[in-house]
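Q: got a structure for you, letters missing:
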């Protein structure tokens, strides 16, 4: 069980607040599948914890994936996200609820995510003519966690609807993992097209939605909530493996701007030479990390029915199909057409 090292909420392992379990307990506490899965993931003790106690993030991720299988519900995370209220998301959720505009609420929520969990990277930033709200788990290797991803983006979507406009929908939803059986159910939840095998998990926003005024802010109340959050912030592990930090940057940049040594180093606040040294000490390089992420995305997208080579090439940051074809053949010894579904 992770624990505090000092009063600044620096934790030994990637962690999150036990309040994240409350919606699961509320919905499934009587289900034997849930009880068995809690035991399997070493979270059986969590029923006795306070909402702000810490549990291992990895155990929670495994719980969601296993419970999805046991309940035979491939979109469990997304459906769970629609059941959450602002208090379920902690004080960061309450800040969104008190914000005057969508932009202000999202910015506050993103900056305070670490009050709920560590080893996470959420960003709200321009993406061409649109805005992107992206979410990644960092520092836990390369495994993808579809249920947590869909839970996070679905709960954020639901919170935005609760806070500002019940009719709101993102323009698109991007997910890094392969399509589940219930794609249509996902699109009904998000009320938007869902694209899989993407470089990053993200919601896309129309800029004109972001600055519409919805309420006057209660500034004294917001100040109280923010002060409370300061006491809860968890360390986001600045000493996480450099490879994990680079993977997160690439996920945000790929397909949007060139992923060069200079651009990645700048995002991490390092010089290119220092970044190279850090990666070499971990036995890797930017070239290797970029290749591996492109391979993963390519394999996922090529498996999707009706995948177009031009779309895959663009998602990977290649100028055209020919450049992607050559790169893929150099990685695998095969043409990408051999991996296409159907």
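A: Thanks, I have the structure now. Every value quoted in this text rests on a predicted model; they were computed, and no experiment measured them.
Q: alpha carbons only for contacts and neighbour counts from here, please
A: Will do.
Q: what residues are up against the residue most central in space within the chain?
A: Closest to where the C-alpha atoms of the chain average out (Cα atoms, centre = their mean) is residue 135, at 2.5 Å. Contact analysis of residue 135 by Cα atoms under 8 Å, 6 or more residues apart in numbering lists 120, 121, 122, 123, 149, 152, 153, 200, 201, 202.
Q: give me that answer again for 10 Å
A: 110, 120-124, 149-150, 152-153, 175, 200-203, 248, 251-252 (Cα atoms under 10 Å, 6 or more residues apart in numbering).
Q: My reading is that residue 238 lies in a helix. Confirm?
A: No: counting by DSSP: H, G, I helix; E, B strand; the rest coil, residue 238 is not part of a helix but coil.
Q: correct me, but it touches residue 138?
A: No: Residue 238 is beyond contact range of residue 138, at 11.1 Å (criterion: Cα atoms under 10 Å).
Q: With neighbour numbers in mind, choose between these two.
A: Applying other Cα atoms under 10 Å to residue 238 and residue 138 shows that residue 138 carries more neighbours, namely 23 against 9.
Q: how near is the more buried one to residue 251?
A: As judged by Cα to Cα, to the nearest Å, residue 138 and residue 251 stand 11 Å apart.
Q: next one: residue 185
A: According to Cα to Cα, residue 185 and residue 251 sit 26 Å apart.
Q: Okay, now stretch 236-247: how far is its last residue from its first?
A: Stretch 236-247 has an end-to-end distance of 15 Å (criterion: Cα to Cα).
Q: repeat for stretch 228-238
A: 23 Å.
Q: quick one on the thing from earlier: out of residue 185 and residue 251, which sits in the more crowded spot?
A: Using other Cα under 10 Å, the more surrounded residue of residue 185 and residue 251 is residue 251, with 23 against 15.
Q: Distance check, the residue nearest to the centre of the chain against residue 216.
A: Taking Cα to Cα, one finds residue 135 at 29 Å from residue 216.
Q: swap in residue 126?
A: According to Cα to Cα, residue 126 stands 26 Å off from residue 216.
Q: Buried residues, the helix or strand encompassing residue 330. List them.
A: Residue 330 is part of helix 321-332 when elements are defined by DSSP states H and E. For helix 321-332, burial by neighbour count (16 or more other Cα atoms under 10 Å) applies to 321, 324, 325, 327, 328.
Q: Second structure follows, compare the two:
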């Protein structure tokens, strides 16, 4: 599961849940606004930590968490789904763009006699009961949010072992729930699939589809582990934690394992750090309201002179010279 990841917007669901419990800071620093993804290892660890801190029954934590899901937690993909005409169209969009939200295993949507089945295998590993139950419960809850109706699952299967009490699952999903199955799946009825969506908007949908396609292309452009590591570094850089050990800790890996994985991907930690800092630096410098000293601090440099030297190495220009060049009107 090292190479898989979830959208940072999806992880925000967990931090919002803890804030409602009066434990906003219990999980540490949430994903930064500039983060797109969070590693699956970090998501697993955060879920376990939050479950242990939640005062409710541990066995049904994922079901309680999922009740607060909203389209914003799926980012642009969620809003594109909400703007679809029917629930069936929304689910097909979620399947099309699922890798930009959750890529533990490939989602497959196929018709069955009762309606539509959304299924996940175990080819890329088993992320565990907490991850799976949160994802499937969130999907069904999202269908209810989209339609404003009490959508019920005709059937739900999980690959994980059967818990002591399955009644809370049947109550939540509204249908039979099985455990220890070959794949994870949820079946929805034809009647529910035809339900219109509250936010249907054809013009908005066209715009959001274009944005979702662009996001999907960005996801495919960077190898998955490198993308995860780079996004994790963004949050660390902002807080001044820029060592290999800091990154390894955030990914729930040992420094030695991370170093080996970096080498396998043709990277060194310093190269990855430099590329990420350069990307952030250029974004900050395009904003004329951000002072150069602030840029240096945001990138984890204790002195502006150190940032200036690093930026010259990356671009061949001083930061101020680069900023002025970007602001110069083109012919």
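A: That came through fine. Not measured: the values here are computed from a predicted model.
Q: Please report how far residue 167 of the second structure lies from residue 324 of the second structure.
A: Counting by Cα to Cα, the gap between residue 167 of the second structure and residue 324 of the second structure amounts to 64 Å.
Q: Could you do residue 21 of the second structure as well?
A: 47 Å.
Q: and what of residue 188 of the second structure?
A: 56 Å.
Q: And these two? Which one has more around it.
A: Comparing residue 188 of the second structure with residue 324 by other Cα under 10 Å, the one with more neighbours is residue 188, at 24 against 13.
Q: got the contact list for that one?
A: So residue 188 of the second structure contacts 87-88, 111-112, 114-118, 140, 143, 151-156 (Cα under 10 Å, 6+ apart).
Q: Any of these buried? List them.
A: For the contacts of residue 188 of the second structure, buried by 16+ other Cα under 10 Å: 87-88, 115-118, 140, 143, 151-156.
Q: May I see those residues organised as TSV, with distance to residue 271 of the second structure and secondary structure added?
A: Listed next are those as TSV, based on distance: Cα to Cα, whole Å; DSSP: H, G, I helix; E, B strand; the rest coil:
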residue	distance to residue 271 of the second structure	secondary structure
87	45	helix
88	45	helix
115	50	strand
116	46	strand
117	44	strand
118	40	strand
140	42	helix
143	43	helix
151	49	coil
152	50	coil
153	48	strand
154	50	strand
155	48	strand
156	45	strand
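Q: of these, closest to residue 313 of the second structure?
A: residue 118 (49.3 Å; Cα to Cα).
Q: The first structure: which residue goes with the closest one?
A: Alignment note (TM-score structural alignment): residue 118 of the second structure maps to residue 133 of the first structure.
Q: ok, the closest residue to that match other than its chain neighbours to residue 236 of the first structure distance?
A: Nearest residue to residue 133 of the first structure in three dimensions, chain neighbours excluded: residue 124, at 4.4 Å (Cα to Cα, 6 or more residues apart in numbering). Note on residue 124 of the first structure: its distance to residue 236 of the first structure, by Cα to Cα, is 17 Å.
Q: go on, residue 299 of the first structure?
A: As defined by Cα to Cα, residue 299 of the first structure lies at a distance of 30 Å from residue 236 of the first structure.
Q: how about the helices in the stretch 151-300 of the second structure?
A: Along the stretch 151-300 of the second structure, counting by DSSP state H, counting those that start in this stretch, helices occupy 167-173, 190-193, 202-221, 224-238, 244-250, 255-264, 269-285, 292-298.
Q: can you give me the strands in the first structure?
A: Using DSSP state E, the strands found in the first structure span residues 15-17, 54-56, 120-127, 130-137, 172-174, 194-195, 201-205.
Q: okay, now residue 113 of the second structure: neighbour count?
A: 8.
Q: And it, how close does it get to residue 187 of the second structure?
A: As for residue 113 of the second structure, its distance to residue 187 of the second structure is 10 Å (criterion: Cα to Cα).
Q: Repeat that for residue 102 of the second structure.
A: Note on residue 102 of the second structure: its distance to residue 187 of the second structure, by Cα to Cα, is 19 Å.
Q: can you pull the contacts of residue 91 of the second structure?
A: Applying Cα under 10 Å, 6+ apart, the residues near residue 91 of the second structure are 81, 82, 84, 97, 98, 109, 116, 118, 139, 143, 193.
Q: mind redoing it with 8 Å?
A: Neighbours of residue 91 of the second structure in contact, by Cα under 8 Å, 6+ apart: residue 81.
Q: That one -> the first structure?
A: Taking TM-score structural alignment for the superposition, residue 91 of the second structure sits opposite residue 106 in the first structure.
Q: Tell me which of the helices of the stretch 151-300 of the second structure sits most buried.
A: Ranked by mean neighbour count, the helices of the stretch 151-300 of the second structure are led by helix 224-238 with a mean of 21 (mean count of other Cα atoms under 10 Å).
Q: mind listing what residue 180 of the second structure touches?
A: 157, 158, 159, 160, 161, 162.
Q: Mind doing that once more with 6 Å?
A: Each residue near residue 180 of the second structure by Cα atoms under 6 Å, 6 or more residues apart in numbering is listed here: 159, 160, 161.
Q: Now restrict the residues you listed to buried residues only.
A: 159, 160.
Q: Not counting sequence-adjacent ones, nearest residue to residue 169 of the second structure?
A: Nearest residue to residue 169 of the second structure, sequence neighbours excluded (Cα to Cα, 6+ apart): residue 177, at 6.6 Å.
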